[in-house]
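Trainee: 3D, please:
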Amino acid sequence: MSPSDARADAPLIWILAGEASGDVLGARLMAALRTRRPDLRFAGVGGPRMQEQGLRSLFPMHELAVMGLVEILPRIRSLSRRLDDAVRDIERTRPALVVTIDSPGFALRLLRRIAPLAIPRAHYVAPQVWAWREHRVREFPGLWERLLVLLPFEEAFFRRHGLDARFVGHPVLQSGANTGDAAAFRKRHDLSHDAPIVILMPGSRRSEAPRLLPVFGRMLSLLRQRIPNVVPVIPVSPVVAKTVLNATARWPTQPIIVTEVNDKHDAFAAASAALTKSGTSTLELALAGVPMAVTYRVNPLTAAIARRLIRVPYVAMVNLLAERGLVPELLQGDCRPDVLADAVERLITDRQTAEAQRAGFQTLLEGLRGPGGAIPADAAAEEILSMLDQPGA
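Mentor: The predicted structure is shown next:
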């Protein structure tokens, strides 16, 4: 049954994603749900991937893609209007279930606002309160009926606080990041077989890329003085492709900008090293076996506040899961062109360093499989359907 064939009286799931990674999760979840229940209907907010699955987004998803304690301030009024829009739509459509995906700043406010409607609610991707501001977990009871978590240690963490959390596995395992074709990438972009390829990942949000790209550009100039034939590749979501194109227009060496998922995975297969912002991108690169350094820079005030609140020893997800400094973390003051160039050069030229990272990646990825080895989207879909089957849903 195609999305447009769903019956008007079929169960409606209202689903929200606020950024590119959530859009991918939402699309996989919708596909897994429809495989099991072809009659399901969907409404809510999502990006191009979820729209391919039949969602008609209430408003453009990119309006929610903002982060940072300071960066969000100019957007408060418009975000508040969009929150009102979402609440009114849920009141009007009266779905059988509401699913919010990540984006806690917006999603948790929405879940709280719709609590009086007595509609079952699930939140997919746990707020990372185990990393910072752990006291916020006291605000969560009553926000959802079920929490779907991606990391194995999160289930026990939230259950200690009396919250029903279910580990469903990490969706990076479904990303296909390890299925790329290096030769195809080099042929497609007319690259020699021995040119070192460096992946640069400045982030999927409009607020991230402009902050990191100038530093990446200066880093690249230094790196090419040492390795003249290095080729920069920037995989980005379509949401920020124009931003990246404009920001790199004056770089001495024009990067290859890829927006297609298959092209990105081919680039991973061909890459010698990567420089990436912290986040899920580190797990994608780990799955593809790309040695990496992690960097990030935010507004100094945001950084000062975060330093006082963070309670974990690492920022990079691969380091948290490995429980050691498997990859370099070059943050804030260390997010400098010379420091970054040194780190990337070492990854390209020091085989022992690169291989040590790859061995560590294989170990940590084993712990990210869903219960019983299930595909993460399938495990998440089963949890959602079990909620639909409960009396009153």
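
Trainee: going forward, measure contacts and count neighbours with C-alpha atoms only.
Mentor: Will do.

Trainee: At which residues are the helices of the stretch 51-200 of the chain located?
Mentor: Assigned by DSSP state H, counting those that start in this stretch, the helices in the stretch 51-200 of the chain fall at 76-93, 104-113, 152-160, 182-188.

Trainee: Would you tell me which one of the ones you listed is buried the most?
Mentor: Ranked by mean neighbour count, these are led by helix 104-113 with a mean of 18 (mean count of other Cα atoms under 10 Å).

Trainee: could you check the angle helix 76-93 makes with it?
Mentor: Per axes from the mean of the first three to the mean of the last three Cα atoms, to 10 degrees, the angle that helix 104-113 makes with helix 76-93 is 40 degrees.

Trainee: Not counting helix 104-113 itself, show me its contacts.
Mentor: With contact meaning Cα atoms under 8 Å, 6 or more residues apart in numbering, helix 104-113 is reached by 16, 18, 64, 79, 83, 86-87, 100-101, 121, 127, 142-144.

Trainee: in terms of contact, does Val231 touch Ser192 like I think?
Mentor: No - using Cα atoms under 8 Å, Val231 makes no contact with Ser192, being 10.1 Å away.

Trainee: Those two: which has the busier surroundings?
Mentor: Using other Cα atoms under 10 Å as the criterion, Val231 and Ser192 rank with Val231 on top: 20 against 11.

Trainee: Now do the more buried one against Val149, distance only.
Mentor: 37 Å (Cα to Cα, to the nearest Å).

Trainee: Please provide the structure for the following sequence as well, for comparison with the first:
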Amino acid sequence: MIKNLREVRPGTRFRGFGGERMQAAGCQLDYELTQLAVVGFVEVAPKLREFFRVADVASDVFDKRPPSAVVLVDFPGFNWHIAKRAKQRGIPVFYYLPPQLWAWGSWRVKKLKRYVDHVFCNLPFEADWYAERNVSSEYVGHPFFDEVADQELDSRFVSSQRQRSGGLRVAVLPGSRSREVNHIWPMQLEIIRELARRHPTAKFSVACLRANHKEYCQRLLCEADRRLPIEFHVGKTSEIAEAADCALMKSGSTSLEMMARGTPTVVVYHVGRLMYSIAKTLTDIKEFSLPNIIAGKTIMPEFLAVGSTTQAVEQATAAMDRLLSDRDERDAQRRQLQKVYQSVGGTGASRRTALRINALLDGEANQDDANLARAA
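Mentor: Next up is the predicted model:
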């Protein structure tokens, strides 16, 4: 987004909260926000004080050097506070990758209407949902597809994955957050053990985001697991997905990459009983994987473990077994994924959003000029 805004609005300066990639794009970081990445109340509660402290940093920035606009990306629990502070000071607020209010907590749309001037929607049905609730919004596409299209794969690694395997290749994605990996990998390891027994020629490549995730996954291997046809890699998620015949993954945005690459996938997730009880009262959807939500039906089989993992592990194992046993099953899911991708998978979301933000800001500037002229 920063790169695109620089192109359409040369000379623009950026500051905010984010990570090293934003900083590399030219953003002055007021806080390294990636260290506060959390999911669910259990993770949020211990960091509440720090969240409010960082929000106060935003207030100080807004008071001393008010920006022309505030662009929020995802992270609604924190960004509500940033939006409120910006709105109180008359700063335009735009939301890119907005919270999925249509999925859960739909009453929060009242808060969004108070604090956000315009929403850039990433899923085709979102704009209609917001419009029905009188929220200024438009559909621009999903930036994840830009990343997939622009990413240069390590072709040598992809080739080595394909050549090394004598049987089917299975990509295993345990997640990007340590807490998730701690819950999901033990489930996936159980599934791998059984699949390796049923399909002795299958090969499993585990895509870890960080070195400490790889170390954790390897520590859980028992002596008997040393004979499993399994490899661990760091920073090769896209290559592993590209080379795979099918995938076993944790629920998350990477499911969109699986869809873009046409990789048949089974999805697993785990929540505690308390969190599940709370979520049931807030949720308005049946599926939790984005390709399934977009399609309005189950394409990627998905299995949620609530407390005990036994049933979800058994069900996911059966679904993976079908993919590994039946090429027609894999091809059928691949065709469905490609069909959905063709309907939503266009690139240029961030570029379109940058152009619209530029136009909206110019429109406000022109309106201010007109008001001054009338006053004169």
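
Trainee: What would you report as the TM-score here?
Mentor: For these two chains in superposition, a TM-score of 0.87 is obtained (TM-score structural alignment, normalised by the length of structure 2); 357 aligned residues with a Cα RMSD of 2.4 Å.

Trainee: circling back to that earlier point, would you mind saying which of the helices of the stretch 51-200 of structure 1 lies nearest Ala304 of structure 1?
Mentor: Between Ala304 of structure 1 and those, the tightest spacing by Cα to Cα is seen for helix 104-113, at 19.6 Å.

Trainee: Which stretch of structure 2 lines up against the closest one?
Mentor: Taken onto structure 2 by TM-score structural alignment, helix 104-113 of structure 1 occupies residues 76-85 there.

Trainee: With structure 1 overlaid, report how far that stretch is off on average.
Mentor: Here stretch 76-85 of structure 2, set against structure 1 after superposition, deviates by a mean of 1.1 Å using mean Cα distance after the TM-score superposition for structure 1.

Trainee: what does stretch 207-223 of structure 1 rub up against?
Mentor: In contact with stretch 207-223 of structure 1 (Cα under 8 Å, 6+ apart) are residues 66-67, 71, 200, 202-203, 230, 232, 240, 243-244, 247-248, 251-253, 296-298, 335-338, 340-342, 344-345.

Trainee: cool, stretch 11-19 of structure 2 as well?
Mentor: Contacts for stretch 11-19 of structure 2 (Cα under 8 Å, 6+ apart): Ile2, Leu5, Arg6, Gly26, Cys27, Gln28, Leu29, Asp30, Tyr31, Glu32, Leu33, Thr34.

Trainee: out of those residues, which are buried?
Mentor: By neighbour count, with 16 or more other Cα atoms under 10 Å, the contacts of stretch 11-19 of structure 2 hold Ile2, Leu5, Arg6, Cys27, Leu29 as buried.

Trainee: Could you check how far the equivalent of the last one over in structure 1 is from Val327 of structure 1?
Mentor: Structural alignment places Leu29 of structure 2 opposite Ser57 in structure 1 (criterion: TM-score structural alignment). The span separating Ser57 of structure 1 from Val327 of structure 1 equals 38 Å under the rule Cα to Cα.

Trainee: What ranges does the stretch 51-200 of structure 2 have for its strands?
Mentor: 70-73, 93-96, 118-121, 137-139, 169-173 (DSSP state E, counting those that start in this stretch).

Trainee: ok, now which ones touch the most centrally placed residue in structure 2?
Mentor: With distances taken as Cα atoms, centre = their mean, Ser253 lies nearest the centre of structure 2, 3.2 Å away. The neighbours of Ser253 of structure 2, taking Cα under 8 Å, 6+ apart as the test, are Leu290.

Trainee: Structure 1: which residue goes with that one?
Mentor: So Ser253 of structure 2 corresponds to Thr280, using TM-score structural alignment.

Trainee: what's the spacing between its match and Ala316 of structure 1?
Mentor: 9 Å.

Trainee: quick one on the thing from earlier: can I get the helices of the stretch 51-200 of structure 1 in JSON lines with distance to Asp263 of structure 1?
Mentor: Formatted as JSON lines, the helices of the stretch 51-200 of structure 1 follow (distance: least, Cα to Cα, whole Å):
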{"stretch": "helix 76-93", "distance to Asp263 of structure 1": "33"}
{"stretch": "helix 104-113", "distance to Asp263 of structure 1": "30"}
{"stretch": "helix 152-160", "distance to Asp263 of structure 1": "30"}
{"stretch": "helix 182-188", "distance to Asp263 of structure 1": "7"}
